[in-house]
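Novice: coordinates for the following, if possible.
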Amino acid sequence: MNTKMKVLSLALIGLCGFAGSAMAACPAGPTTAQGGAWTSAIQLPDATSSPLAIVAGGLDGSACKLTSALAPTTSASAAVRYTHAASEPSYRFQFLVDPSAFSAFNATDSVVIFQAPATTAANGFNRLLRVSLVAGPAGAKRVRFIAQCGSAGFLCAQSFATDLLPGVNRIEGKLTVGAGAAGSFTYWVNAAAGTTEPAASGTIANLNNAAWGGVSAASLGLAAPTQTFADTHGNQIAGFDAFDSRRQTYIGH
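Specialist: Predicted coordinates for the structure are as follows:
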């Protein structure tokens, strides 16, 4: 059964991209107080230097998209968050990202674009997963997944070895929380259209991540830039759209 979580279907509606729906006008902003559907917005050091907005012209035929840009400092953040009441040990998510406004990446450029906070802090970490934009060859951009795990250092990471497209990219992930080999993360990057689960782009196995309990929130936008990213890409805008999540079954498109 394909069970959607309230956190993500609501978040989608806030971005005017759920089930082909469209609003007469974009909400004033992403939070519920602004007419959107996210619990909160995180803008550091302030809303002016790290702007975050819902604007007309979605990435997948929807009415609106979320845009995010960072101040030129490593402490900057411009992201939305939805806090979920339940602890989800089985968590699937999907979103669109367009990083084409970023100039060419160098070897140490990196910025987080999605995070799955954990129900329980463990081993010094309070999240289960991060998704980051990182450098590929010749200035290209790639995506890197960093999952909490029971191995030394408590971080298990894998970069997808194919450059992102020059425009819109679709990222989907499946995170399973469990002891030993029961914990795993599987991802798809720019999978072909369809709702039948295709071969995965990659998997991080044997996470042994039960100590973190489950996913309790979702955060989408730009955060935690490296110094070189902050120096080179401060004020450059990324677009996000079509955020969705479910407990079971492939999302697709």
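Novice: all contacts plus neighbour counts: C-alpha atoms, from now on.
Specialist: Will do.
Novice: count the neighbours of the closest residue to Val80 other than its chain neighbours for me.
Specialist: In this structure, Val80 finds its nearest non-sequential neighbour in Ala41, 4.4 Å apart by Cα to Cα, 6 or more residues apart in numbering. Applying other Cα atoms under 10 Å, we find 21 other residues in the vicinity of Ala41.
Novice: could you do Pro99 as well?
Specialist: Counted with other Cα under 10 Å, Pro99 comes out at 20.
Novice: who's in contact with the nearest residue to it once chain neighbours are set aside?
Specialist: Distances taken as Cα to Cα, 6+ apart put Ala238 closest to Pro99, at 4.9 Å, once the chain neighbours are dropped. Contacts for Ala238 were tallied using Cα atoms under 8 Å, 6 or more residues apart in numbering; they are 67-69, 97-102, 222.
Novice: centroid residue for this protein?
Specialist: For the chain, the residue nearest the mean C-alpha position is Phe114 (2.5 Å; Cα atoms, centre = their mean).
Novice: state the helix or strand in which the closest residue to that residue other than its chain neighbours lies.
Specialist: Excluding the flanking residues, the one nearest Phe114 by Cα to Cα, 6+ apart is Leu220, at 4.7 Å. Element membership of Leu220 [criterion: DSSP states H and E] is strand 215-223.
Novice: following that strand, which helix or strand shows up next?
Specialist: Trace forward from strand 215-223 with DSSP H and E and the next one is helix 227-233.
Novice: thinking again about what came up before, gap between the residue nearest to Pro99 and Ala78?
Specialist: 10 Å (Cα to Cα, to the nearest Å).
Novice: who touches both of these two?
Specialist: Both Ala238 and Ala78 are contacted by 68-69, 222, under the criterion Cα under 8 Å, 6+ apart.
Novice: rewinding a little: ok, the residue nearest to the centre of the chain - contacts?
Specialist: Applying Cα under 8 Å, 6+ apart, we find Phe114 in contact with 130-132, 218-222.
Novice: next, the second sequence, to be compared with the first:
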Amino acid sequence: MIANVKIKALSAAVLGLASMYAGSAFAQCAASFVQPTGAWSGSQVIGGGAFSINAPGLGGTGCKVNFRYNAGAGALASAIARDDSPTAEGRYRSRFKINASAITGLSGLQKTQLFTANSNTAFPAAGGSLQVLRISLIPGGANGTVSVVAATNDPANGYVSLPFTAPLAAGENTIETEVVIGGAGTGKVNVWVNNATAGTPTGTINVNNSGWVGIDTALLGLADSTPPFRTTQAGRDIAFDEFDSRRSTFIGP
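Specialist: This next block holds a predicted model:
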């Protein structure tokens, strides 16, 4: 694996979350994820999920993508963008900007998934799941809290939660992750939430995740929500922009 190589740097400003170069922008926002020339592998909307791409973007870009659940969204509802550019990455960094300020009354059992880093290799310890890392939005603070879980080879646990609380701020937030695939003592997940200091992550999970081999896919958007979230937050957008992924170097805000 070549150190410091970008896997993907994307902005919603170009071709609807499909720029090959971070920070670039076109005058117009695309209506959809462009394939096959776009940087994303595609988008998926199921059972009442929806997305839109509009101006202005986050972090000074031209456009952002908004994901939402429509009224009446079903149990399997999702609206996601998919990136298949990683290839069994033993070390994988990702960063995206998010604005969840439209979400109000987040309480109780409300939860939705925001991002996953997946392997092509399912491992029985997590019930056959491909997810190596999962980031969700849960209640906590005025604007919700980031919840992070990491896959583990330990069949008694399946997933381990990140032992920290990271409330989102009003407006734009930056979430960065690092996944290192390895056995006990070498595998880990680091997370930075509105934190520009590479050497001091907001939280770390030390975990044996060797069973998943490496990261092959990233999913960004909304999925795996609870019924109270879909009902209460129907029609309310969560905005994403400036997704970037690399093998080693810290990305930062």
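Novice: Thr197 of the second structure - how many residues pack around it?
Specialist: Residues within reach of Thr197 of the second structure, counting by other Cα under 10 Å, total 12.
Novice: excluding chain neighbours, give the residue nearest to it in space.
Specialist: Gly252 (7.8 Å).
Novice: if we can go back for a sec, mind checking how far the strand holding Leu220 of the first structure is from the chain centre?
Specialist: Relative to the chain's own centre, strand 215-223 of the first structure is displaced by 6 Å; criterion: Cα atoms, centre = their mean, to the nearest Å.
Novice: average offset between it and the second structure?
Specialist: Its aligned residues in the second structure lie a mean 0.6 Å from strand 215-223 of the first structure after superposition (mean Cα distance after the TM-score superposition for the first structure).
Novice: what are the buried residues along that strand?
Specialist: 215-223 (16 or more other Cα atoms under 10 Å).
Novice: what about the helix or strand that contains Asn66 of the second structure, distance to the chain center?
Specialist: Asn66 of the second structure is located in strand 64-69, with elements delineated by DSSP H and E. Remark: strand 64-69 of the second structure is offset 13 Å from the chain centroid, using Cα atoms, centre = their mean.
Novice: give me the neighbour count for the aligned residue in the second structure for Gly180 of the first structure.
Specialist: Aligning on TM-score structural alignment places Gly180 of the first structure opposite Ala184 in the second structure. Number of residues near Ala184 of the second structure (other Cα under 10 Å) recorded here: 14.
Novice: how much space is there between the closest residue to Ala184 of the second structure other than its chain neighbours and Thr217 of the second structure?
Specialist: Nearest non-adjacent residue to Ala184 of the second structure, counting by Cα to Cα, 6+ apart: Asn208, 4.5 Å away. Asn208 of the second structure is 20 Å from Thr217 of the second structure, where distance means Cα to Cα.
Novice: cool, and Pro253 of the second structure?
Specialist: Taking Cα to Cα, one finds Pro253 of the second structure at 22 Å from Thr217 of the second structure.
Novice: can you check Lys8 of the second structure too?
Specialist: Taking Cα to Cα, one finds Lys8 of the second structure at 12 Å from Thr217 of the second structure.
Novice: over to Asn190 of the second structure?
Specialist: From Asn190 of the second structure to Thr217 of the second structure the distance is 18 Å (Cα to Cα).
Novice: and for Leu133 of the second structure?
Specialist: Applying Cα to Cα to Leu133 of the second structure and Thr217 of the second structure gives a distance of 11 Å.
Novice: one more: Val45 of the second structure?
Specialist: From Val45 of the second structure to Thr217 of the second structure the distance is 17 Å (Cα to Cα).
Novice: repeat that for Ala55 of the second structure.
Specialist: Counting by Cα to Cα, the gap from Ala55 of the second structure to Thr217 of the second structure is 27 Å.
Novice: about what we covered before: the residue nearest to Val80 of the first structure maps to what in the second structure?
Specialist: Using TM-score structural alignment, Ala41 of the first structure sits opposite Ser43 in the second structure.
Novice: in the strand or helix carrying its match, which residues are buried?
Specialist: Assessed by DSSP H and E, Ser43 of the second structure sits inside strand 42-46. Neighbour-count burial for strand 42-46 of the second structure flags 42-43, 45-46 (criterion: 16+ other Cα under 10 Å).
Novice: which neighbours do Lys8 and Thr217 of the second structure share?
Specialist: In contact with both Lys8 of the second structure and Thr217: Ser85, using Cα under 8 Å, 6+ apart.
Novice: now do the contacts for Asp83 of the second structure.
Specialist: Taking Cα under 8 Å, 6+ apart, one finds 39-42, 217-219 in contact with Asp83 of the second structure.
Novice: quick check, nearest of those to Ala198 of the second structure?
Specialist: The nearest member of these to Ala198 of the second structure, counting by Cα to Cα, is Ala218 at 21.7 Å.
Novice: distance check, the closest residue to that closest one other than its chain neighbours against Gly90 of the second structure.
Specialist: In space, Ala218 of the second structure comes closest to Ala117 once its chain neighbours are excluded; the distance is 4.6 Å by Cα to Cα, 6+ apart. According to Cα to Cα, Ala117 of the second structure stands 12 Å off from Gly90 of the second structure.
Novice: so for the two, which residues contact both of them?
Specialist: Joint contacts of Ala117 of the second structure and Gly90 (Cα under 8 Å, 6+ apart) are Ile215.
Novice: continuing past the one helix or strand Arg144 of the first structure maps to, what's the next helix or strand?
Specialist: Per DSSP H and E: Arg144 of the first structure is located in strand 141-148. As assigned by DSSP H and E, the chain's next helix or strand after strand 141-148 of the first structure is strand 155-159.
Novice: tell me where the stretch 101-250 of the first structure has strands.
Specialist: Assigned by DSSP state E, counting those that start in this stretch, the strands in the stretch 101-250 of the first structure fall at 110-122, 125-135, 141-148, 155-159, 169-176, 184-189, 202-204, 215-223, 238-246.
Novice: reformat the ones you listed as CSV; add distance to Val7 of the first structure.
Specialist: Below are the strands of the stretch 101-250 of the first structure laid out as CSV (distance: least, Cα to Cα, whole Å):
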stretch, distance to Val7 of the first structure
strand 110-122, 12
strand 125-135, 17
strand 141-148, 21
strand 155-159, 26
strand 169-176, 16
strand 184-189, 20
strand 202-204, 25
strand 215-223, 8
strand 238-246, 8
